[in-house]
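Enquirer: have a look at this fold, sequence not included:
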């Protein structure tokens, strides 16, 4: 298993996670589309915040379920707790140092129609 490191733009917030990265989720909801994020999921056991906890802001909207973290200095959003799995993490692969984005298999997630997309996503993962 590979350990990947990432950060916000200014470097105050840094993190690492363990796992193989070959796929990403691209969500078209109102916030993810504006961020241009490519998400990769992980869990607490494989995610570590290395620095900058006090530099993090959090943004919640809509159902108030997801927690979108951002650096209060540079504004970059390196990771979130997603609405579909609020106890898990998703890291923005655009903030990870060693990932070749051109080699990722990118799966769309229709966040504009979240309820139907979530049901379809969870069904696909289960079987």
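Expert: Thanks, I have the structure now. Remember, it's a predicted structure, so these values are computed and weren't measured experimentally. Numbering: from 1, shown residues only.
Enquirer: rest of the way, CA atoms for contacts and neighbours
Expert: Noted.
Enquirer: tell me the contacts of residue 88?
Expert: Residue 88 is in contact with 41, 42, 43, 44, 81, 82, counting by C-alpha atoms under 8 Å, 6 or more residues apart in numbering.
Enquirer: contacts for the longest helix along the chain?
Expert: Ordering each helix of the chain by length in residues (DSSP state H) puts helix 114-126 first. Residues outside helix 114-126 that contact it (C-alpha under 8 Å, 6+ apart) are 29, 84, 109, 110, 111.
Enquirer: check the gap between the fourth one and residue 117 for me.
Expert: So the one you mean is residue 110. 6 Å (C-alpha to C-alpha, to the nearest Å).
Enquirer: the second one too?
Expert: Using C-alpha to C-alpha, residue 84 is found at 10 Å from residue 117.
Enquirer: same deal with the last one?
Expert: As judged by C-alpha to C-alpha, residue 111 and residue 117 stand 7 Å apart.
Enquirer: A further structure is provided below for comparison with the first:
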């Protein structure tokens, strides 16, 4: 399981992009949101400070995508297309890291993932994050 303050190796699907990430000391369990891009990519994310990511290989393989306010920066491997991380709009001093890129971790390792209301983004409203719901994974 992912522990705040610990460092982990991570990579995209094809291995072209490899990095080491240190999870924020005060990070909460992985989360998702309902904004248009998160809804479509379906990834769960954890946070790291901007200096908490070190690229070991393939940083030049990353492609940046922005939309809407052009504040958040979403990064994808240009070879396999996997979303690796993004610079957060709600907390621009942090990156959101795709938990599925972290070695030995799967979004299915978490019984519950909080889903935040990204359609009504805190930067556009009262500044507070609102929970839209929860994703739960149970095994038969």
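Expert: Yep, that arrived. Computed from a prediction, not measured in an experiment: that's the story for all the values here.
Enquirer: residue 17 of structure 1 touches residue 42, doesn't it?
Expert: Yes: between residue 17 of structure 1 and residue 42 there is a contact under C-alpha atoms under 8 Å: 7.5 Å.
Enquirer: so between the two, which is more surrounded?
Expert: Just comparing residue 17 of structure 1 and residue 42: by other C-alpha atoms under 10 Å the higher neighbour count belongs to residue 17, 23 against 17.
Enquirer: residue contacts, that one?
Expert: Contacts of residue 17 of structure 1 by C-alpha under 8 Å, 6+ apart are 3, 4, 5, 42, 46, 47, 48.
Enquirer: how about the secondary structure of the alignment partner in structure 2 of it?
Expert: By TM-score structural alignment, residue 17 of structure 1 lines up with residue 21 in structure 2. State at residue 21 of structure 2, reduced to three classes by DSSP: H, G, I helix; E, B strand; the rest coil: strand.
Enquirer: mind checking how far the nearest residue to residue 21 of structure 2 once chain neighbours are set aside is from residue 93 of structure 2?
Expert: Among residues not flanking residue 21 of structure 2 along the chain, residue 53 sits closest, at 4.5 Å (C-alpha to C-alpha, 6 or more residues apart in numbering). When distance is defined by C-alpha to C-alpha, residue 53 of structure 2 is 12 Å away from residue 93 of structure 2.
Enquirer: residue 40 of structure 2 now?
Expert: Taken as C-alpha to C-alpha, the span from residue 40 of structure 2 to residue 93 of structure 2 is 24 Å.
Enquirer: which of these two has more neighbours?
Expert: residue 93 (13 against 9).
Enquirer: I figured that one hits residue 51, correct?
Expert: No: using C-alpha under 8 Å as the test, residue 93 of structure 2 is too far from residue 51 to be in contact (9.1 Å).
Enquirer: what's the overlap in contacts for these two?
Expert: Counting by C-alpha under 8 Å, 6+ apart, residue 93 of structure 2 and residue 51 have no common neighbour.
Enquirer: so stretch 42-49 of structure 1 corresponds to what in structure 2?
Expert: Per TM-score structural alignment, the counterpart of stretch 42-49 of structure 1 in structure 2 is residues 48-55.
Enquirer: again, but for stretch 79-94 of structure 1
Expert: Matched against structure 2 by TM-score structural alignment, stretch 79-94 of structure 1 falls on residues 85-100.
Enquirer: show me what counts as buried in that stretch.
Expert: 85-90, 94-100 (16 or more other C-alpha atoms under 10 Å).
Enquirer: tell me where structure 2 has strands.
Expert: Assigned by DSSP state E, the strands in structure 2 fall at 7-11, 18-22, 31-33, 45-49, 53-57, 62-65, 73-77, 83-87, 94-98, 112-116, 131-136.
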